[in-house]
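J.: sharing a model prediction with you, sequence too.
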Amino acid sequence: MRRASARKAQAIGVLAPLLADVVDQPWRRAEALVEEFGSIGAALKGSAARVGRIAGENAFAALSKVDEAFRFLLREEIEARPTISNSDELIKYIAPSMQHLVVEEMRVLYFNARGGLIKEESLCEGTTSCAPISIRKLLSRCLDLGSNAIILVHNHPSGDPSPSKSDVECTEAIVEAARSLEIKVHDHLIIGAGRYVSLRSTGVL
């Protein structure tokens, strides 16, 4: 309990200065945001309506800029060196933007021949089922970007990253389709609450 209270106080201490120039009573607003969302990460990913209701539209705009800056810094770091074989580094980059999402989303990380990240894009939201149209879209994008290796990433809003039967079947379908174009599916990462599962590590790939 004491540790949770200390963590909450730290979160409020980080958020309040970020809100100081855009809202009145920034410490009170920061406390309300932490109470509502439970963490800074979740607050940064909160919807405009939800954040606005608690702290105002200006607060949402300020937090969105912070989130954007944080993502930019992470991307700069990950683009500076080959990272395709380093799941831990990739998770540091991608998890902050996905672990607090309230709906499932499938993203694709596209890599070049040297293992450097070319681009990150969303493939589908609300479901991660691999409809043929989604697979065609994915492979077409690989060709457009000149990417010969990809990593799939999706989140489990439940917080449990254990792969489902449909997760495995989806991965196998994409691997099979990509093989015909000599595109390698290097991994499929499933993100939960503070932890993740690599399907390569589990032997699926």
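T.: Arrived safely, thanks for sending. Residues are numbered from 1 along each chain as shown.
J.: when you work out contacts or count neighbours from here on, use the C-alpha atoms and nothing else.
T.: Noted.
J.: give me the number of residues near Val103?
T.: With neighbours defined by other C-alpha atoms under 10 Å, the count for Val103 comes to 13.
J.: correct me, but it touches Cys124?
T.: No. Look at Val103 against Cys124 with C-alpha atoms under 8 Å: they stay out of range, at 10.7 Å.
J.: I figured Cys170 hits Thr127, correct?
T.: No. The criterion here is C-alpha under 8 Å, and Cys170 misses it with Thr127 at 11.3 Å.
J.: neighbour count winner among the two?
T.: In this view Cys170 and Thr127 are compared by other C-alpha under 10 Å, and Cys170 has more residues nearby, 17 against 11.
J.: just the element for that one, please.
T.: When secondary structure is defined using DSSP states H and E, the element that contains Cys170 is helix 165-179.
J.: what angle sits between the helix or strand just after that helix and helix 165-179?
T.: Per DSSP H and E, helix 165-179 leads on to strand 184-191 as the next helix or strand towards the C-terminus. Inter-element angle recorded for strand 184-191 and helix 165-179: 160 degrees (by axes from the mean of the first three to the mean of the last three C-alpha atoms, to 10 degrees).
J.: what's strand 184-191 packed up against?
T.: Under the contact definition 3 or more C-alpha pairs under 8 Å, 6 or more residues apart in numbering; DSSP states H and E, strand 184-191 sits against strand 149-155, helix 165-179, strand 196-198.
J.: and with 10 Å instead?
T.: Taking 3 or more C-alpha pairs under 10 Å, 6 or more residues apart in numbering; DSSP states H and E as the contact definition, the neighbouring helices and strands of strand 184-191 are helix 87-98, strand 105-111, strand 149-155, helix 165-179, strand 196-198.
J.: pick the most buried one from the ones you listed.
T.: Ranked by mean neighbour count under mean count of other C-alpha atoms under 10 Å, these are led by strand 149-155, which reaches a mean of 25.
J.: helices or strands next to it in the packing?
T.: Using 3+ C-alpha pairs under 10 Å, 6+ apart as the contact criterion, the neighbours of strand 149-155 among helices and strands are helix 87-98, strand 105-111, strand 117-125, helix 132-145, helix 165-179, strand 184-191, strand 196-198.
J.: run a quick neighbour tally on Ala20.
T.: Applying other C-alpha under 10 Å, we find 15 other residues in the vicinity of Ala20.
J.: look up how far Gly13 lies from it.
T.: As judged by C-alpha to C-alpha, to the nearest Å, Ala20 and Gly13 stand 11 Å apart.
J.: one more structure, for comparison:
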Amino acid sequence: MSGNHFQEASPSLFRFDPAADDVQPVDLPARGASEPSYIKDHRARLRDRFMQGGAAAMPDYELLELVLFRAVPRQDMKPVARRLLDRFGDFNRVLSAEPARLADVEGVGPAIITELKIVAAAAQRLARSRVIQRPVLTSWAALLDYCHTAMAHGEIEQFRVLYLDRKNVLIADEEQAKGTVDHVPVYPREIVRRALELNASAMILVHNHPSGDPTPSQPDIDMTRRIVQAAETMSITVHDHLIIGKDRELSFRASGLL
């Protein structure tokens, strides 16, 4: 975002213009005029309820409103939150939606998209901090939480590799590829080459199924076997391949596929 030049402007409210990219300003009659009391009171009530009861005390649309408050001041965000949830289904899928699809929703422009992506990145960063540079096999629940946070609600398939050292400490988490709603290209040689660069001794493969069903396809099984074979030639162990669905995951090792 550019911000090289600033100038003082009179206070403004906001309104929707479906033909515009974002919320449009509407000048208030006088400098220093406050936002309408019903909006101010509503925002205060939501913030108080969040601080007292946390996210568990709020439905998705209200939690989403709280996020949108920061992007667009002085406007009722409930209609925008409702439209986002109607389009994407739940709070997590809103945060995970591709920017181009978010922009198709009436009233959603760059400021809102940026705010949503900041929240999504913060959630991933927090979950990642609980597993990076730690022994993965003794913090498996935290690893699964991280994988779900990062991938469970994506609209396209993503393939990640978690690289481990000789003590099974997670030394790198890298997205190898993005694909379509039901396919992602994976290159075993590149995965093994990167493991050698990192001096990794083991790997955990992870990819998501946007359909929500983590059942592996035959191409998933075949691809995993090719990666295992390529890794074995360099004495690198593949501990597991996790497929992340919306509400659960599937482990190749636990399922007898690895």
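T.: Yep, that arrived. Remember, it's a predicted structure, so these values are computed and weren't measured experimentally.
J.: so after superposing, what's the score?
T.: The TM-score (TM-score structural alignment, normalised by the length of the first structure) is 0.87; 195 aligned residues with a C-alpha RMSD of 1.8 Å.
J.: coming back round to it: need the helices and strands packed on strand 184-191 of the first structure in JSON lines (columns: distance to Leu63 of the first structure).
T.: As requested, those are arranged in JSON lines below (distance: least, C-alpha to C-alpha, whole Å):
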{"stretch": "helix 87-98", "distance to Leu63 of the first structure": "13"}
{"stretch": "strand 105-111", "distance to Leu63 of the first structure": "22"}
{"stretch": "strand 149-155", "distance to Leu63 of the first structure": "22"}
{"stretch": "helix 165-179", "distance to Leu63 of the first structure": "33"}
{"stretch": "strand 196-198", "distance to Leu63 of the first structure": "26"}
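J.: any idea how far stretch 198-216 of the second structure is from the middle of the chain?
T.: Taking C-alpha atoms, centre = their mean, to the nearest Å, the mean C-alpha location of stretch 198-216 of the second structure is offset from the chain mean by 16 Å.
J.: quick one: the helix holding Cys170 of the first structure aligns where in the second structure?
T.: Taking TM-score structural alignment as the measure, the second structure aligns residues 218-232 with helix 165-179 of the first structure.
J.: the matching stretch vs the first structure, average offset?
T.: Relative to the matching residues in the first structure, stretch 218-232 of the second structure has an average distance of 1.2 Å after the fit, by mean C-alpha distance after the TM-score superposition for the first structure.
J.: including distance to Ala55 of the first structure, could the helices and strands packed on strand 149-155 of the first structure go into CSV?
T.: Conversion of these to CSV gives the following (distance: least, C-alpha to C-alpha, whole Å):
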stretch, distance to Ala55 of the first structure
helix 87-98, 21
strand 105-111, 27
strand 117-125, 27
helix 132-145, 38
helix 165-179, 38
strand 184-191, 29
strand 196-198, 32
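J.: how about those, which one is nearest Ala9 of the first structure?
T.: helix 87-98 (20.4 Å; C-alpha to C-alpha).
J.: which residues does Val34 of the first structure contact?
T.: Under the criterion of C-alpha atoms under 10 Å, 6 or more residues apart in numbering, the neighbours of Val34 of the first structure are 8-9, 11-12, 15, 40-43.
J.: for whatever residue of the first structure lines up with Gln158 of the second structure, what are its contacts?
T.: Taking TM-score structural alignment as the alignment basis, one finds that Gln158 of the second structure is matched in the first structure by Glu105. When contacts are counted by C-alpha under 10 Å, 6+ apart, Glu105 of the first structure touches 98, 122-128, 153-157.
J.: and if you look at His241 of the second structure?
T.: Going by C-alpha under 10 Å, 6+ apart, the list of residues near His241 of the second structure reads 160-161, 203-207, 220-221, 224, 250-254, 257-258.
J.: that one -> the first structure?
T.: Under the alignment (TM-score structural alignment), His241 of the second structure maps onto His188.
J.: quick check: its match vs Lys45 of the first structure, distance?
T.: Per C-alpha to C-alpha, His188 of the first structure is found 23 Å from Lys45 of the first structure.
J.: just to revisit the earlier point, so can I have JSON lines of the contacts of Glu105 of the first structure showing distance to Asp67 of the first structure?
T.: Formatted as JSON lines, those follow (distance: C-alpha to C-alpha, whole Å):
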{"residue": "Met98", "distance to Asp67 of the first structure": "12"}
{"residue": "Ser122", "distance to Asp67 of the first structure": "17"}
{"residue": "Leu123", "distance to Asp67 of the first structure": "21"}
{"residue": "Cys124", "distance to Asp67 of the first structure": "22"}
{"residue": "Glu125", "distance to Asp67 of the first structure": "20"}
{"residue": "Gly126", "distance to Asp67 of the first structure": "22"}
{"residue": "Thr127", "distance to Asp67 of the first structure": "24"}
{"residue": "Thr128", "distance to Asp67 of the first structure": "25"}
{"residue": "Val153", "distance to Asp67 of the first structure": "19"}
{"residue": "His154", "distance to Asp67 of the first structure": "19"}
{"residue": "Asn155", "distance to Asp67 of the first structure": "18"}
{"residue": "His156", "distance to Asp67 of the first structure": "21"}
{"residue": "Pro157", "distance to Asp67 of the first structure": "20"}
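J.: test my guess that Phe159 of the second structure contacts Pro188.
T.: No. Here Phe159 of the second structure does not reach Pro188: they are 11.7 Å apart, not a contact under C-alpha atoms under 10 Å.
J.: isn't Gln24 of the second structure up against Phe14?
T.: Yes. Proximity of Gln24 of the second structure to Phe14 meets the contact threshold set by C-alpha under 10 Å, at 5.4 Å.
J.: what residues does the helix holding Cys170 of the first structure touch?
T.: Residues beyond helix 165-179 of the first structure that count as contacts (C-alpha under 10 Å, 6+ apart) turn out to be 128-132, 134-136, 138-139, 142, 148-150, 152, 154, 164, 183-188, 190, 199, 204-205.
J.: for that helix, the distance to its chain's centre please.
T.: 20 Å.
J.: likewise stretch 245-253 of the second structure?
T.: Between the centre of stretch 245-253 of the second structure and the centre of its chain there are 17 Å (C-alpha atoms, centre = their mean).
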